[in-house]
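**Q** Sequence plus predicted model, see below.
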Amino acid sequence: MKVNGIDSSAIQAMVAQLKATAARAHQPAQPLEGTKAIEQPAAKVDFSQALKSSLDSVAAAQNSATQLGDRFTMGDDKVNLSDVMISMQKASISFQATVQVRNKLVSAYQDIMNMQV
């Protein structure tokens, strides 16, 4: 199913990527070969922190694209048009993906609220 031109499988892939990133952030260092591995309980993934870091990266991409565009407009010779366009497209795509994740979360919330107990 497509929502605003983005396939729902892309949304699910984005959510899976967020979960994987959050899980990697909380993993302990791997023991060296030949040493005993100490079993530790799995760390809990803090959804709010994963969401905040994702939103921060989207904001950083947008700010970077804006700064590159401003530098290009001012005539900076070190910035070329292709770099500006690529950074703007990356920021746009990351923002669209974030909006789709938000829409999916709102939809899930509404589904839960409409459940009969």
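**A** Structure received.

**Q** For the rest of this, base every contact and every neighbour count on C-alpha atoms.
**A** Will do.

**Q** for the helix of greatest length in the chain, which positions count as buried?
**A** Looking across the chain with DSSP state H, the single longest helix is helix 81-113. Across helix 81-113, burial judged by 16 or more other Cα atoms under 10 Å covers 84, 87-88, 91-92, 94-98, 100-101, 104.

**Q** For F72, which three-state class applies?
**A** helix (DSSP: H, G, I helix; E, B strand; the rest coil).

**Q** For it, list the residues it contacts.
**A** Residues near F72 by Cα atoms under 8 Å, 6 or more residues apart in numbering: V79, N80, L81, V84.

**Q** tell me the contacts of the closest residue in space to S87 that isn't next to it in sequence?
**A** Computed as Cα to Cα, 6 or more residues apart in numbering, the closest residue to S87 that is not its neighbour in sequence is A65, at 5.1 Å. Residues near A65 by Cα under 8 Å, 6+ apart: V84, S87, M88, A91.

**Q** structure B:
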Amino acid sequence: MILSIGNQTQQLTKMAPLEEKSVRSPGEAQANFADTLKKAIANVNESQVASDKKTEALANGNIDDLHNVMIAAQKSSITLEATVQIQKKVVDAYKEIMSMQV
């Protein structure tokens, strides 16, 4: 759908002004980051555990749906690989920051 420039200008003027960001103390920011990190690691762990349970159930003959077992294993693998790559990037960023001259 093509909008005229006048219509776009009217839409922009109707938008609410940007709200100021809330000011957080360093302690609150650190706690928020730590909680986010813990939740992310817990999600990776849950994915690994779910994959292990499905694989074990398949090996024991309790389930015969190989398709869902393989999907769970791939999700688990991708989640773990993404976590490792993010960890490497964070370590690299930390090293770069620490090598900066003040």
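**A** It's in. None of these values were measured; they are calculated from a predicted model.

**Q** I'd like the TM-score for the two structures, please.
**A** Once superposed, chain against chain, the TM-score is 0.69 (TM-score structural alignment, normalised by the length of structure 2); 78 aligned residues with a Cα RMSD of 2.1 Å.

**Q** tell me, what residue is most central in structure 1?
**A** S54 (4.0 Å; Cα atoms, centre = their mean).

**Q** Show me what it aligns to in structure 2.
**A** Aligned by TM-score structural alignment, S54 of structure 1 pairs with A40 of structure 2.

**Q** May I ask which helix or strand encompasses its match?
**A** helix 26-60 (DSSP states H and E).

**Q** Just the buried positions in that helix, please.
**A** V44, S47, Q48, A50, S51, D52, K54, T55.

**Q** tell me the angle it makes with helix 66-99.
**A** Counting by axes from the mean of the first three to the mean of the last three Cα atoms, to 10 degrees, helix 26-60 of structure 2 lies at 150 degrees to helix 66-99.

**Q** ok, of the contacts of F72 of structure 1, which one's closest to A25 of structure 1?
**A** V84 (30.5 Å; Cα to Cα).

**Q** quick one: the closest one and L68 touch, right?
**A** Yes: using Cα atoms under 8 Å, V84 of structure 1 makes contact with L68 at a distance of 5.7 Å.

**Q** about what we covered before: what does the longest helix of structure 1 correspond to over in structure 2?
**A** Taking TM-score structural alignment, helix 81-113 of structure 1 hits residues 66-98 over in structure 2.

**Q** Return the mean post-superposition distance for that stretch against structure 1.
**A** Aligned to structure 1 and superposed, stretch 66-98 of structure 2 gives a mean residue distance of 0.4 Å (mean Cα distance after the TM-score superposition for structure 1).

**Q** With stretch 39-49 of structure 2 instead?
**A** Looks like 0.3 Å for stretch 39-49 of structure 2 (mean Cα distance after the TM-score superposition for structure 1).

**Q** how far does that stretch sit from the chain's center?
**A** Centroid separation for stretch 39-49 of structure 2 versus its chain: 11 Å, with Cα atoms, centre = their mean, to the nearest Å.
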